[in-house]
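# Make a model of this:
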Amino acid sequence: MTCLRLPATRPGLTRLAELIRQGGLVAYPTEGVFGLGCDPQSRASVEMLYALKSRPQAQGFLLIGAEVSQLEPYIDTDRLGAQRYAEMRASWPGPITWVVPRSARTPAWLVGGHGGVAVRVTAHAPAAALCRAAGTALVSTSANPHGLAAATTVEQVLAYFGESLTGCSKRRRAVSGVRAVRWPRPGCAGRRSS
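From the prediction side, this is the model:
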């Protein structure tokens, strides 16, 4: 496979989105590091991503979207409850990741051994634009082999994965830090952690 190095422009973004829709794995800048992404409905793509990262499939992946509507098919809103759903929606777009009950339509290969699914509506303009261009939520994970530091530059992404990726944004650095918050599942004792 050849990794297309695409400029961080509208045509480059459009081509990355096409690669995602065709089952490709792409690298793109996120809030703090480069991310790897693919179509969450493509089992083959998700399995390639697990293999590429040497990530245990029991861990599952995060889904990001540009709008709540891109994530709703993956969320069991009845089990989540109206109050938590409203709280979650009010926190987005932003850096908060919620672990919520997954819908029956959520593929098992996305969540590993978990009953929930991690979701976030990103406020990061390039990542949101990629979701919009692809027309779907994206599997999103840091660009690094399991256990190694996440890539913050295109050069690091290519050093880790070389030609194993289908496409890569040529933006040189990810732009800022992010702190994700994992909330306890409804009905579970516990407190917010950061």
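
# Please count neighbours and contacts with C-alpha atoms only from this point.
Will do.

# what's the closest non-adjacent residue to the residue nearest the centre of the chain?
By CA atoms, centre = their mean, the chain has its centre lying nearest to Ser140, at 1.8 Å. Excluding its sequence neighbours, the residue lying closest to Ser140 (CA to CA, 6 or more residues apart in numbering) is Gly37, at 4.7 Å.

# Here is the second sequence; please produce its structure so I can put it next to the first one:
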Amino acid sequence: MHHRARPAGRFLHHLQAFLHKGGLIAYPAEGSYGLGCLPDYAPALRRLIALKKRAQHKGLIVIGADFAQLRPLLAPVSAAESKAIMREWPAPKTLLLLARQRVLPLLRGRGRHNLAVRIPDLDTARFLCKAAGTALVSTSCNRAGKKACKTEREVRRQFGRQVLILGGRTGGRRQPSQIIDWATGKRLR
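Now for the predicted structure:
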């Protein structure tokens, strides 16, 4: 299945229903296509991890249109800390923040208490989260050990009809987003 990245009308309803049934999507992100699903739906997370052939102990990144979409997954932060975090975004900068206890281990990574979150620099990715009405998982669109897909054609070659492709151009970044541990300020990637 293939659709343009800025869908409207009936497609928005279809997208939301598709995600709520555990569907996986491929969409343009800052540097490559991203693979996504709902961050709180374990069957979809398991399918995504299996599709990528990714180690299950690794965590996944979650993106949102704004901080309000990410808050349900994160431990509460003070108003001052929230302002400081918001000064970092939108940007190709992923922050590790303390997750709520109920966040699935598949999402944050086994034995980890933080969750990797970002408000993307790319308008299309933020629009997608807004259209979906929720934050979304955002991991590079590739099988483990392969190059990340930069075009719709590459997505189709690697994944065929296993994902719903939302077409469009990536942001053209050559490097993946930075990952920074918010508590320590340490850059991890």
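
# Quick TM-score on the pair, please.
Aligned and superposed, the two chains score 0.88 in TM-score terms (TM-score structural alignment, normalised by the length of the second structure); 185 aligned residues with a CA RMSD of 2.1 Å.

# the strands in the first structure, which residues?
4-6, 26-29, 34-38, 62-65, 98-101, 116-121, 138-142, 167-169 (DSSP state E).

# Might you report the residue contacts of the residue nearest to Ser140 of the first structure?
20, 25-28, 138-141 (CA atoms under 8 Å, 6 or more residues apart in numbering).

# circling back: with distance to Pro107 of the first structure as extra columns, can I get the strands of the first structure in JSON lines?
Shown next, in JSON lines, are the strands of the first structure (distance: least, CA to CA, whole Å):
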{"stretch": "strand 4-6", "distance to Pro107 of the first structure": "28"}
{"stretch": "strand 26-29", "distance to Pro107 of the first structure": "20"}
{"stretch": "strand 34-38", "distance to Pro107 of the first structure": "14"}
{"stretch": "strand 62-65", "distance to Pro107 of the first structure": "12"}
{"stretch": "strand 98-101", "distance to Pro107 of the first structure": "13"}
{"stretch": "strand 116-121", "distance to Pro107 of the first structure": "10"}
{"stretch": "strand 138-142", "distance to Pro107 of the first structure": "12"}
{"stretch": "strand 167-169", "distance to Pro107 of the first structure": "24"}
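
# Determine which of those strands approaches Arg192 of the first structure most closely.
Nearest to Arg192 of the first structure among the strands of the first structure is strand 98-101 (10.7 Å), distances taken as CA to CA.

# Out of the strands of the first structure, the one nearest Ser54 of the first structure is which?
strand 138-142 (12.4 Å).

# and the closest one, how far from the second structure on average?
Following the fit onto the second structure, the mean deviation recorded for strand 138-142 of the first structure is 0.5 Å by mean CA distance after the TM-score superposition for the first structure.

# residues near Ala180 of the first structure, how many?
13 (other CA atoms under 10 Å).

# that older thread, now do the residue nearest to Ser140 of the first structure against Thr122 of the first structure, distance only.
Separation of Gly37 of the first structure from Thr122 of the first structure (CA to CA, to the nearest Å): 14 Å.

# now Pro93 of the first structure
Taken as CA to CA, the span from Pro93 of the first structure to Thr122 of the first structure is 5 Å.

# which neighbours do those two share?
With CA under 8 Å, 6+ apart as the test, Pro93 of the first structure and Thr122 both reach Ala66.

# So if I had to pick from these two, which one is more boxed in?
Thr122 (25 against 18).

# thinking the more buried one is in contact with Thr97, fair?
No - Thr122 of the first structure lies out of contact with Thr97 (CA atoms under 8 Å); the separation is 9.1 Å.

# Tell me how far the spatially closest residue to Leu16 of the first structure that is not a sequence neighbour lies from Glu47 of the first structure.
Excluding the flanking residues, the one nearest Leu16 of the first structure by CA to CA, 6+ apart is Gly167, at 6.2 Å. As judged by CA to CA, Gly167 of the first structure and Glu47 of the first structure stand 17 Å apart.

# quick one, which of these two is more surrounded?
Gly167 (26 against 14).

# quick one: which of the contacts of Gly37 of the first structure is most hemmed in?
That'd be Tyr28 among the contacts of Gly37 of the first structure, by other CA under 10 Å, with 30 neighbours.

# This completes my enquiry, with thanks.
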